[in-house]
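Asks: quick one: sequence plus predicted model below, questions after.
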Amino acid sequence: MDAPESRQTCESASGKAYRCVQVSAKALVAFLAKSRPTTCTATGTSYGRIVGFCVRADGTDVNTWMVRNGHAINWAKYSGGRYASEQAEAQATRSGMWARQFQAPCVVGGARCD
């Protein structure tokens, strides 16, 4: 998955620009607080960042939750499409970043998304 970049903006359902990284980060903090600790497993690096997956103490996959709720996108290059159905669900329900318009975080970060 790929979450919003620090300088990234998105559009709300009403068309107002907002810093989507702040909304995503706050939602993640609240989600993680419901079941601690969270365990993360690194699977590699990309663009100087750690790539991996995280699971809450109750067994909930954090990456899946982030994509399903529109706080991150499925970056198939690294996920192999693992979160494609969750992304389709977020798009269909216009959740999070899918409420209106945004650039994919990988584009904002200066990477190729394919």
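Replies: Looks like it arrived, so ask away.

Asks: please count neighbours and contacts with C-alpha atoms only from this point.
Replies: Fine.

Asks: ok, the closest residue in space to residue 43 that isn't next to it in sequence to residue 11 distance?
Replies: Distance criterion C-alpha to C-alpha, 6 or more residues apart in numbering; nearest residue to residue 43, sequence neighbours excluded, is residue 52 at 4.7 Å. Using C-alpha to C-alpha, to the nearest Å, one gets 28 Å for the distance from residue 52 to residue 11.

Asks: for the residue nearest to residue 43, give me its contacts.
Replies: Under the criterion of C-alpha atoms under 8 Å, 6 or more residues apart in numbering, the contact partners of residue 52 comprise 40-44.

Asks: can you pick the most crowded of the residues you listed?
Replies: Neighbours were tallied for each of these (criterion: other C-alpha atoms under 10 Å), and the maximum of 14 neighbours falls on residue 40.

Asks: where does it sit: helix, strand or coil?
Replies: Local secondary structure at residue 40 is given as strand here, using DSSP: H, G, I helix; E, B strand; the rest coil.

Asks: show me what contacts it?
Replies: With contacts defined as C-alpha under 8 Å, 6+ apart, residue 40 is in contact with 52-55.

Asks: mind redoing it with 10 Å?
Replies: 51-56, 61-62 (C-alpha atoms under 10 Å, 6 or more residues apart in numbering).

Asks: what about versus this one:
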Amino acid sequence: MDGLLTILFLGLVWLAANRLAGEGETVTGQPRVVDGDTLALGRDRIRLIGIDAPEGAQTCERDGETWACGQEARRHLARLIGTTAVLCEGRADDRYGRRLAVCAAGGEDLNARMVADGFAVAFGDYAAEEAEARANRAGLWAGTFDRPQDWRARHGGMAELPHIDGDWIKALLRRIETVWISR
């Protein structure tokens, strides 16, 4: 039992170290919009943390019609950015090597705006913005759609877990350490 707990503890420490390695780094510039939640800025791929937008090939339904919601999410993010430089504050890297970040254009939080406008869903954060979009029947919420993670699962895409704030991981590690020491 002690060996199993030690392995679990070391695994959590390793996970936390990997997830928190780039916390607080900022990147600025004019990005290329890859999709509704991913930017390319120079050689960096940046995944907007806490949100999940439809995949490029994903379609949704609205008023009985199919629409290319994945492509529309990408276009919406591109419109929000326009020709303004973005400032992205990196929180960590995901397992695919993308920087998880909160990005702003013209001082506006793009992550929050994508969810509030209904072109992305909450994915570990931005629940209030999702509730607002749902209440306003904005974007995706004007019809029916599969949550992007469900769509990816059915279409062989990358599996992701909701983005976890590094502070939550730190608190968990402190709790595990407290329990471990008290033994």
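Replies: Okay, I see it. Every value quoted in this text rests on a predicted model; they were computed, and no experiment measured them.

Asks: now for the residue nearest to residue 43 of the first structure: what does it line up with in the second structure?
Replies: Residue 52 of the first structure maps onto residue 101 in the second structure when the alignment is built from TM-score structural alignment.

Asks: mind listing which of the contacts of residue 40 of the first structure are in helices?
Replies: Where these overlap with helices, as defined by DSSP state H, the overlap consists of residue 62.

Asks: farthest-apart pair in the contacts of residue 40 of the first structure, please.
Replies: 51 and 56 (16.9 Å; C-alpha to C-alpha).

Asks: strands of the first structure, start to end?
Replies: With DSSP state E applied, the first structure shows strands at 10-11, 17-18, 39-46, 49-55, listed in chain order.

Asks: what's the closest of these to residue 102 of the first structure?
Replies: Set against residue 102 of the first structure and scored by C-alpha to C-alpha, these come closest in strand 10-11, at 4.8 Å.

Asks: state the span of the second structure onto which that closest one is aligned.
Replies: With TM-score structural alignment applied, strand 10-11 of the first structure matches the range 60-61 in the second structure.

Asks: what are the contacting residues of that stretch?
Replies: By C-alpha under 10 Å, 6+ apart, stretch 60-61 of the second structure touches 54, 66-70, 140-147.

Asks: of the residues you listed, which belong to helices?
Replies: With DSSP H as the criterion, helices contain 69-70 from among the contacts of stretch 60-61 of the second structure.

Asks: in PyMOL, select just the buried ones from the contacts of stretch 60-61 of the second structure.
Replies: Applying 16 or more other C-alpha atoms under 10 Å to the contacts of stretch 60-61 of the second structure, the buried members can be selected in PyMOL as follows:
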select buried, resi 54+69+70+140+141+142+145+147
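
Asks: export the contacts of stretch 60-61 of the second structure to a markdown table and tack on distance to residue 169 of the second structure?
Replies: A markdown table is the format used below for the contacts of stretch 60-61 of the second structure (distance: C-alpha to C-alpha, whole Å):
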| residue | distance to residue 169 of the second structure |
| --- | --- |
| 54 | 27 |
| 66 | 40 |
| 67 | 38 |
| 68 | 36 |
| 69 | 33 |
| 70 | 31 |
| 140 | 31 |
| 141 | 32 |
| 142 | 35 |
| 143 | 36 |
| 144 | 34 |
| 145 | 31 |
| 146 | 29 |
| 147 | 25 |
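
Asks: what sits against the residue nearest the centre of the first structure?
Replies: With distances taken as C-alpha atoms, centre = their mean, the first structure has residue 72 as the residue nearest its mean C-alpha position (1.6 Å). Contacts for residue 72 of the first structure (C-alpha under 10 Å, 6+ apart) come out as 1-4, 20-21, 24, 63-66, 87, 90, 96-98, 104-105.
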